[in-house]
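> For reference, the sequence and a predicted model appear below.
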Amino acid sequence: MFILNGITISSILFFISLLGMFLNQKNILIMLMSLEMIFLAVSFNLIYSSIYLDDINGQIFALFILTVAAAESSIGLAILVIYYRIRNTITVELMHLMKG
């Protein structure tokens, strides 16, 4: 019964974050937060499955996912701050104007 509750919570969190990605395509900050929630939902799913199967591999993969998610969010927020300083807005429509 424990695995059913964990996977249910994980899938609800995953679909809410997918909904956030698709409904808020104008604000890059909300898109980054939704992406982090997707990583969190996948990590929850791996941890719950790991506990249910009595195997440590899911927990190790969840740790790697959270490490990559932290690095991705810090780089994304740094790019976002620099973009805001240049354009004074964080809308996605003007992102194609960035050249590097």
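Nice, thanks for sending it over.
> contacts, neighbours, all on C-alpha from now
Will do.
> Contacts for stretch 73-87 next, please.
Identification of contacts with stretch 73-87 by CA atoms under 8 Å, 6 or more residues apart in numbering yields 29, 32, 36, 89-90.
> Export those to CSV and append columns for neighbour count.
Conversion of those to CSV gives the following (neighbours: other CA atoms under 10 Å):
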residue, neighbour count
29, 17
32, 18
36, 18
89, 13
90, 17
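> alright, now check it against this:
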Amino acid sequence: MIAFSINLAFILVTVAILAFIFNRGKDLITLVIALELILLSIGILLVSLSFHLDDLVGSTLTLYLLPLAGAESAIALALLVSYYPIRGTLVLK
């Protein structure tokens, strides 16, 4: 069980890092999604290690991490919505 969750977290971080690299900072929505993937993989890793070690610290930390990730994505999307009418595009030049 723990090997699956570690592999899943590693795959999610790899996909997010590749999204950052191949995006080259041009598409803002892709950057926000990649950041959310990184936070999701950290949450998966914390919960699985907490379950494996029979400790509630990782699960408690994840309960603080997930609302933080939600607030971060809400603020980022609000900034994108306010950025679009000014520039007419979400692609950085």
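Ah, there it is. Note that the structure is predicted; figures quoted are calculated from it, not measured.
> Need the TM-score between these chains.
Remark: TM-score between the superposed chains equals 0.94 [TM-score structural alignment, normalised by the length of structure 2]; 92 aligned residues with a CA RMSD of 0.9 Å.
> Thought residue 89 was touching residue 28 of structure 1, still the case?
No. At 10.1 Å, residue 28 of structure 1 does not count as touching residue 89 under the criterion of CA atoms under 8 Å.
> and residue 40 of structure 1, what does it touch?
Here residue 40 of structure 1 is in contact with residue 66 (CA under 8 Å, 6+ apart).
> any idea how far residue 23 of structure 1 is from it?
Distance of residue 40 of structure 1 to residue 23 of structure 1, computed by CA to CA, to the nearest Å: 19 Å.
> all helices of structure 2, in order?
Counting by DSSP state H, one finds helices in structure 2 at the ranges 2-23, 28-53, 57-87.
> Out of these, which one sits most buried?
Mean neighbour count (mean count of other CA atoms under 10 Å) peaks for helix 28-53 among the helices of structure 2, with a mean of 19.
> Kindly calculate the angle that that helix makes with helix 2-23.
Per axes from the mean of the first three to the mean of the last three CA atoms, to 10 degrees, the angle that helix 28-53 of structure 2 makes with helix 2-23 is 160 degrees.
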